[in-house]
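Asker: I'd like to go over a predicted model; first the sequence, then the structure.
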Amino acid sequence: MKLQSLGAICVLIILTVGLLDGCVEPPESMIHWTQVKDSIQAIYAPDKRVAWFDVELKQDGKQLLLSGVTDQQEALQVLLSKLHDAGETVVNQVTVLPDSSVGDMRYAVVNNSVCNIRSEHRHSAELATQALLGMTLKVLQRLEEWYLVQSPDGYISWVDHGGVQLMTGSEQLKWSKSPKVVYLRNYGNAYGDTQGTTVLSDLVLGDCLVRRGTVDGMVEVQFPDRRIGYVPIDEVADFRTWRESVVPSGELVVAYAQSLLGSPYLWGGTSTKGMDCSGFTKMAYLMNGYIIPRDASQQVHAGTVVDPNLTFEGLEKGDLLFFGRAATDSTRQRVTHVGLWMGDSTFIHSSQQVRISSVDSNALQYDEFNKNRYLGSRRYLGTMVGISHWY
């Protein structure tokens, strides 16, 4: 019995020591370097949707082990320099994107009318965003049949191999320099013959294809994977001519927005097949020649502030209206919805479907819910703050 009691005591001591060992706090140096890493991340990659700096530090004996993944090489160099200047011995195992899995295929050109870009490398993952036919994506990593890509608006997510055509730098340059047409209908088709009897692919507003010539009232086009198709000549325009003729204006933004009325709401959608609130504003501005940030919570930081007093005064057609939860003493502002100002107290937005609402309490389309959570507006026209030109 005494031996059994002694054994129980020994086991209890071992368990207690083990528990205490698991509760040991990291040394002050690790706390310090974690704070340094976090401060670097806040500068170079504050928004993981458009910049990755997933770096971890671990004490490994007398050395620091760095692991993780980043596309911000400069940020990693800043961290390494600080560690080396402090005399730390560092083992750097951080993967820098694009990584070696990409090889020479550093670009992926969208090969379907719309390609779905997901938050994770599986088909059941959340739809993060979309990209249109002919758009070039940067490839950051390859994982079997999935590619981690960055879209023209900076968004980083995953696309499956069926939606894109991989290209080398020289192939992508040739594609970008080739004469193109832009599709100007909300929906349509490219055909496998000049009679339009065999559908080769569907098309949506904003799709771009290489122009090869005209045959019997059809434009002969080439897809990124070199398929040849034919599109009715009155449904497309020469991209360069169209782009140079577009004069961005509030009237034109609203015109494109209104052409999308009734389009279904689709979380993550940015095309006429379906769009969420920010995908809708993004599409209206794309057809005015602008690439704007992807999400409403990003769009609110672009352009210039208008209507700071939240009175719906001084707004112009095409201004972006933002809605959500106002900041409090304990919480930050949270933008969850966006629409486009049309004038006359009305705005157009994607909510259930693309529709028009009013902030006038006497109007038939009065939207009390959104009026009560209005956070402010931004003007993109006349400024390039946070936005860029399409090609």
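Answerer: That came in fine, so what should we check first?

Asker: can we go C-alpha only for contacts and neighbour counts from here?
Answerer: OK.

Asker: helices or strands up against the helix or strand containing residue 243?
Answerer: In this structure, residue 243 sits in helix 239-245 according to DSSP states H and E. Applying 3 or more CA pairs under 8 Å, 6 or more residues apart in numbering; DSSP states H and E, one finds that helix 239-245 contacts strand 180-183.

Asker: so what's the gap between the strand it packs on and the chain middle?
Answerer: In terms of CA atoms, centre = their mean, to the nearest Å, the centre of strand 180-183 is found 23 Å from the chain centre.

Asker: so in this structure, which helix runs the longest?
Answerer: Using DSSP state H to define each element, the chain has its longest helix at helix 2-22.

Asker: mind giving me the packing neighbours of that one?
Answerer: Secondary elements touching helix 2-22 (3+ CA pairs under 8 Å, 6+ apart): none.

Asker: who are the packing partners of the helix or strand following the helix holding residue 243?
Answerer: Later in the chain than helix 239-245, the nearest helix or strand by DSSP H and E is helix 250-258. For helix 250-258, the packing partners by 3+ CA pairs under 8 Å, 6+ apart come out as helix 277-286, strand 334-343.

Asker: list the buried residues for the helix holding residue 243?
Answerer: Buried residues in helix 239-245, defined by neighbour count with 16 or more other CA atoms under 10 Å: 239, 243.

Asker: before we move on, the earlier item: do you know which of the helices and strands packed on helix 250-258 lies nearest residue 33?
Answerer: Judged by CA to CA, the one of the helices and strands packed on helix 250-258 that comes nearest to residue 33 is strand 334-343, at 30.4 Å.

Asker: helix 250-258 and the closest one, what's the angle between them?
Answerer: 110 degrees (axes from the mean of the first three to the mean of the last three CA atoms, to 10 degrees).

Asker: got the contact list for the helix or strand that comes right after strand 334-343?
Answerer: Using DSSP H and E, the helix or strand that follows strand 334-343 in sequence is strand 346-351. Residues outside strand 346-351 that contact it (CA atoms under 8 Å, 6 or more residues apart in numbering): 257-258, 264-265, 275-277, 280-281, 338-342, 354-360.

Asker: in PyMOL, how would I select the buried members of the residues you listed?
Answerer: The following PyMOL line selects those of the contacts of strand 346-351 that are buried, judged by 16+ other CA under 10 Å:
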select buried, resi 257+258+264+265+275+276+277+280+281+338+339+340+341+342+354+355+356+357+358+359
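
Asker: all strands of the stretch 251-391 of the chain, in order?
Answerer: Taking DSSP state E, counting those that start in this stretch as the criterion, the stretch 251-391 of the chain carries its strands at 270-271, 274-275, 290-291, 304-306, 320-325, 334-343, 346-351, 353-358, 374-379, 388-389.

Asker: another structure for you, compare them:
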Amino acid sequence: MLQEIQNELVEIKQDFDARTQFCEVTATAWENGRCQLGGKVLDGAILTAVINQLTIRFPSVDFEATAVALLRQPHMPTLTVCTNLTGLHRRPSRISEQMNQLLNGWTVEPLFTEGSWTFVRQMDGYLGWVQSGYLCDPPAPPPTHMVGSPVCLLYTKADESTPLVGRVMGSTAVHATIVSANWARITLAGGRVGFARLDGLRPLNALPGDENGRRQQIIAAARQLLGVPYQWGGCTALGI
């Protein structure tokens, strides 16, 4: 009976969309008509759905699910992406499928860790693995601007002849302090600071509020990305 229940759990798992739902439930013990379940699920709704399906298939069995861990709890902590760009992977490995990319300052919910990787939930509900070293506890400084160019270069000073501090990808929301007619001081999540030209930034409070204005801005931004190579899961000028 235990193996039959386990086989059914494998089938039930296929009903969930792994991009936004997590279900890893196993049948761990069987005794006197009672089956002990273990493993992890994203939340109580998924666990309830699993139990309901098992009860339909095995109406005479009493299922005990107290050992199944619920990954999402009320008041979940969050972590912030503190590198300029990192991948969201299907498995805890750099060579696994990249399902999406995360920009500096994005917030994620950490669900559990495995080695040097953290399984996270994005704010839009998508799930995946991120290298733990690219996540930090402090929240990003409050954003004031969005990077409007495909790539924004950060310099050590407000001078293009000075060394580069790094690069910030288009659509990243940043905290900018205007220091001159052409330059702003940028503070990124994770503490990196540099200077960027203002013509590559858009004030958040000046973004179009009407549908036509937003449409025109999207078209203008898309034109800047003509010729960008294809990359599975990519969302920047390095690959889309």
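Answerer: Received, thanks. Just so you know, these numbers come straight off a predicted model, no measurement behind them.

Asker: re earlier: average offset between the helix holding residue 243 of the first structure and the second structure?
Answerer: Once superposed with the second structure, the aligned residues differ from helix 239-245 of the first structure by a mean of 3.6 Å; criterion: mean CA distance after the TM-score superposition for the first structure.

Asker: distance from that helix to the middle of the chain?
Answerer: 25 Å.

Asker: save the helices and strands packed on helix 250-258 of the first structure as CSV, and put in distance to residue 31 of the first structure too.
Answerer: CSV is the format used below for those (distance: least, CA to CA, whole Å):
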stretch, distance to residue 31 of the first structure
helix 277-286, 39
strand 334-343, 30
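
Asker: now the element after the longest helix of the first structure, going C-ward?
Answerer: Per DSSP H and E, helix 2-22 of the first structure leads on to helix 28-44 as the next helix or strand towards the C-terminus.

Asker: and that next one, what's buried?
Answerer: 33-34, 37-38, 40-41, 44.

Asker: next: stretch 208-215 of the first structure.
Answerer: With burial defined by 16+ other CA under 10 Å, the residues of stretch 208-215 of the first structure counted as buried are 208-212.

Asker: which ones among those lie within strands?
Answerer: 208-212 (DSSP state E).

Asker: residue 169 of the second structure versus residue 234 of the second structure, what's the distance?
Answerer: Per CA to CA, to the nearest Å, residue 234 of the second structure is found 12 Å from residue 169 of the second structure.

Asker: more crowded one of these two?
Answerer: Legend: neighbour count by other CA atoms under 10 Å for residue 234 of the second structure and residue 169, higher for residue 169 (22 against 19).

Asker: counterpart of residue 234 of the first structure over in the second structure?
Answerer: Structural alignment places residue 234 of the first structure opposite residue 199 in the second structure (criterion: TM-score structural alignment).

Asker: give the contact list for residue 64 of the second structure.
Answerer: Contacts of residue 64 of the second structure by CA under 8 Å, 6+ apart are 34-37.

Asker: wait, doesn't residue 69 of the second structure sit right on residue 46?
Answerer: No - using CA atoms under 8 Å, residue 69 of the second structure makes no contact with residue 46, being 11.4 Å away.

Asker: if we ignore the residues flanking it in sequence, what's nearest whatever residue of the first structure lines up with residue 134 of the second structure?
Answerer: Aligning on TM-score structural alignment places residue 134 of the second structure opposite residue 163 in the first structure. Using CA to CA, 6 or more residues apart in numbering and skipping the chain neighbours, the partner closest in space to residue 163 of the first structure is residue 115 (5.1 Å).

Asker: what residue in the second structure is paired with the one you found?
Answerer: Counting by TM-score structural alignment, residue 115 of the first structure corresponds to residue 86 in the second structure.

Asker: how much space is there between its match and residue 224 of the second structure?
Answerer: To residue 224 of the second structure, residue 86 of the second structure is 22 Å away according to CA to CA.

Asker: what lines up with residue 122 of the second structure in the first structure?
Answerer: Aligned partner of residue 122 of the second structure by TM-score structural alignment: residue 151.

Asker: so what's its match up against?
Answerer: Residues in contact with residue 151 of the first structure (CA under 8 Å, 6+ apart) are 131, 136-138.

Asker: which of those line up with contacts in the second structure?
Answerer: Here is what carries over to the second structure from the contacts of residue 151 of the first structure, by both residues aligned by TM-score structural alignment, their matches' CA atoms under 8 Å: 136-138.

Asker: so which of those residues comes closest to residue 195 of the first structure?
Answerer: residue 136 (30.4 Å).

Asker: from residue 223 of the first structure, how far out is the spatially closest residue to the closest one that is not a sequence neighbour?
Answerer: Sequence neighbours aside, residue 109 is the residue nearest to residue 136 of the first structure in space, at 4.5 Å (criterion: CA to CA, 6+ apart). According to CA to CA, residue 109 of the first structure and residue 223 of the first structure sit 10 Å apart.

Asker: need the overlap of contacts for these two.
Answerer: In contact with both residue 109 of the first structure and residue 223: residue 134, using CA under 8 Å, 6+ apart.

Asker: name the residue in the two with the higher neighbour count.
Answerer: The residue with more neighbours, out of residue 109 of the first structure and residue 223, is residue 109; 26 against 22, by other CA under 10 Å.

Asker: hmm, the more buried one is touching residue 139, no?
Answerer: No - with contacts counted by CA under 8 Å, residue 109 of the first structure stays clear of residue 139, the gap being 9.8 Å.

Asker: most distant residue from the centre of the second structure?
Answerer: residue 32 (43.6 Å; CA atoms, centre = their mean).

Asker: most neighbours of all the contacts of residue 64 of the second structure, which one?
Answerer: Highest neighbour count within these, by other CA under 10 Å: residue 37, with 21 neighbours.

Asker: how is that residue assigned, secondary-structure-wise?
Answerer: When classified by DSSP: H, G, I helix; E, B strand; the rest coil, residue 37 of the second structure comes out as strand.

Asker: rewinding a little: and the gap between the nearest residue to the match of residue 234 of the first structure once chain neighbours are set aside and residue 160 of the second structure?
Answerer: Excluding its sequence neighbours, the residue lying closest to residue 199 of the second structure (CA to CA, 6+ apart) is residue 182, at 7.2 Å. Distance, residue 182 of the second structure to residue 160 of the second structure, by CA to CA: 11 Å.
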